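Trainee: just a sequence and a predicted model for now, questions to come.
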Amino acid sequence: MDAIVKKLMPEVAKPSRQEAEEAVRVLLRWAGDNPEREGLLDTPKRVVKAYEEMFSGYQADVDQVLGTTFGEVSGYDDIVLVKDIPFHSHCEHHMVPITGRAHVAYLPRDRVLGLSKIARVVDVFARRLQTQESITAQIAGAIDGSLKPRGVAVMIEAEHMCMAMRGVRKSGSTTMTTTFTGEFKNNAAEQVRFMTMLRIQ
């Protein structure tokens, strides 16, 4: 799946750290401030370091994250759900934060994932420039492609700072997206079970 995502992105030469820091100085000047004043002297270095962490998903290999599975499950073949996975991402249109929760479920065929792997997959895709629709589909596609389960269900609830901080400025509004594959997509009863499990506290 990650190979497909990368294929959609044309190859670009990565600028040096020095070039990235200079770009931050340009933006500071454009915003109307002086990058040479005391409070901003180290800001370019801090921003570049923060970007390394916030966009570390570009360096992560989701196929490697999902590489280890387990077959000893004592015959268990029902829904595995990890809900309320917090994440932070950035809108690819304005590069401002998206904050939310992901709920990820799958129906095992003969193997299962370590539960932490599901949270890590959410982080891999969240730590890239994203739309909520894309991250929802990418999480489902990665698990579907790697584990080959009978079905995958993903729901994301998130607040977009591009709506809260600019434009219409509607703070607190939440966007919800869902993706279903396999039995979740073809069987409405499985979708209802997924939604019902999300409501259980």
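Mentor: Yes, it's here.
Trainee: rest of the way, CA atoms for contacts and neighbours
Mentor: Will do.
Trainee: for this protein, what spans make up the helices?
Mentor: 2-8, 17-31, 43-54, 62-65, 115-126, 132-147, 161-164, 182-186, 188-199 (DSSP state H).
Trainee: check it against this one:
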Amino acid sequence: MDAIVKNFPLLDDASGRPTQKEAEEAVRVLLRWAGDDPEREGLKDTPARVVKAYKELFGGYELAAEDVLGRTFEEVAGYDDMVLVKDIPFFSHCEHHMVPIIGKAHVAYMPNGRVLGLSKIARVVDIYARRLQTQETMTAQIARAIDETLAPRGVAVMIEAEHMCMAMRGVQKQGSTTLTTTFTGSFQSDPAEQARFMTMLRGFK
């Protein structure tokens, strides 16, 4: 056990996260593995830049959806119909290859006496997007967070995204889009509500 501890020094915090220095060294290792020289002029500052970028790209690990969704509004003048926020742009990273997922999310819920500030929904999408993800997991996480925090009559989430792990490597099929959905409550139990969600989403009259 002592040997294992000694091989992983200078942990950043009690969670076991490596220090920035260790993260930068890991980037240097990858640069050497790719066949380049991390000491050449163009790459000298790359490790620090990558670590700084990763801190932003994966900032969702530092945030909790419950904190974002904690404030709600009850003065809604009796409004109890669907609230839909569509075309929320996001980027994420595939947990299998750590390459980008680029897409948009559509989120709807049926109020049950309380509503959310609309920006809160977009922020929840960002929280889960800024983590290593699969699209299926992210779709379910957004729906679950809203369902458990707001307790609405139902939640509907659809995500449309292009996966760079398909476009840049492997089958290399550019422009292929993946759709995922999660429904809870009235959206899950009533096919008519699902159909209305899809109709509103596509902008049909």
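Mentor: Arrived safely, thanks for sending. Bear in mind the structure is a predicted one, so any value in this text is a computation, not a measurement.
Trainee: now the TM-score, please.
Mentor: The TM-score (TM-score structural alignment, normalised by the length of structure 1) is 0.94; 191 aligned residues with a CA RMSD of 1.0 Å.
Trainee: hang on, the earlier thing: and of the helices of structure 1, who's closest to D78 of structure 1?
Mentor: helix 188-199 (10.4 Å; CA to CA).
Trainee: ok, average deviation of that closest one from structure 2?
Mentor: Aligned to structure 2 and superposed, helix 188-199 of structure 1 gives a mean residue distance of 0.3 Å (mean CA distance after the TM-score superposition for structure 1).
Trainee: counterpart of that helix in structure 2, which residues?
Mentor: Helix 188-199 of structure 1 corresponds to residues 191-202 in structure 2, going by TM-score structural alignment.
Trainee: cool, stretch 78-97 of structure 1 as well?
Mentor: Aligned by TM-score structural alignment, stretch 78-97 of structure 1 corresponds to residues 81-100 of structure 2.
Trainee: ok now the matching stretch, how far from the chain's centre?
Mentor: 6 Å (CA atoms, centre = their mean, to the nearest Å).
Trainee: next, the distance between the ends of it.
Mentor: From its first residue to its last, stretch 81-100 of structure 2 covers 35 Å (CA to CA, to the nearest Å).
Trainee: got CSV for the helices of structure 1, with distance to M155 of structure 1 too?
Mentor: Listed next are those as CSV, based on distance: least, CA to CA, whole Å:
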stretch, distance to M155 of structure 1
helix 2-8, 20
helix 17-31, 35
helix 43-54, 22
helix 62-65, 19
helix 115-126, 11
helix 132-147, 7
helix 161-164, 19
helix 182-186, 12
helix 188-199, 9
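Trainee: of all those, which lies closest to V154 of structure 1?
Mentor: Closest among these, using CA to CA: helix 132-147, at 6.2 Å.
Trainee: mean deviation, the closest one versus structure 2?
Mentor: Averaged over the aligned pairs, helix 132-147 of structure 1 sits 0.1 Å from structure 2 after superposition, using mean CA distance after the TM-score superposition for structure 1.
Trainee: helices or strands up against that helix?
Mentor: Here helix 132-147 of structure 1 touches helix 62-65, helix 115-126, strand 151-160, strand 175-181, going by 3 or more CA pairs under 8 Å, 6 or more residues apart in numbering; DSSP states H and E.
Trainee: export the ones you listed to JSON lines and append columns for distance to A20 of structure 1 and mean neighbour count.
Mentor: Below are those laid out as JSON lines (distance: least, CA to CA, whole Å; neighbours: other CA atoms under 10 Å):
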{"stretch": "helix 62-65", "distance to A20 of structure 1": "26", "mean neighbour count": "16"}
{"stretch": "helix 115-126", "distance to A20 of structure 1": "22", "mean neighbour count": "20"}
{"stretch": "strand 151-160", "distance to A20 of structure 1": "26", "mean neighbour count": "24"}
{"stretch": "strand 175-181", "distance to A20 of structure 1": "32", "mean neighbour count": "17"}
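Trainee: wait, which of these is closest to F87 of structure 1?
Mentor: Nearest of those (CA to CA): helix 115-126, 6.6 Å.
Trainee: what about the closest one, how far off from structure 2?
Mentor: Taken over the aligned residues, the distance from helix 115-126 of structure 1 to structure 2 averages 0.1 Å (mean CA distance after the TM-score superposition for structure 1).
Trainee: so what touches that helix?
Mentor: 56-58, 60-62, 65-66, 82, 85, 87-90, 102, 104, 135, 138-139 (CA atoms under 8 Å, 6 or more residues apart in numbering).
Trainee: which of these are buried?
Mentor: 56-58, 60, 62, 66, 82, 85, 87-90, 102, 104, 135, 138-139 (16 or more other CA atoms under 10 Å).
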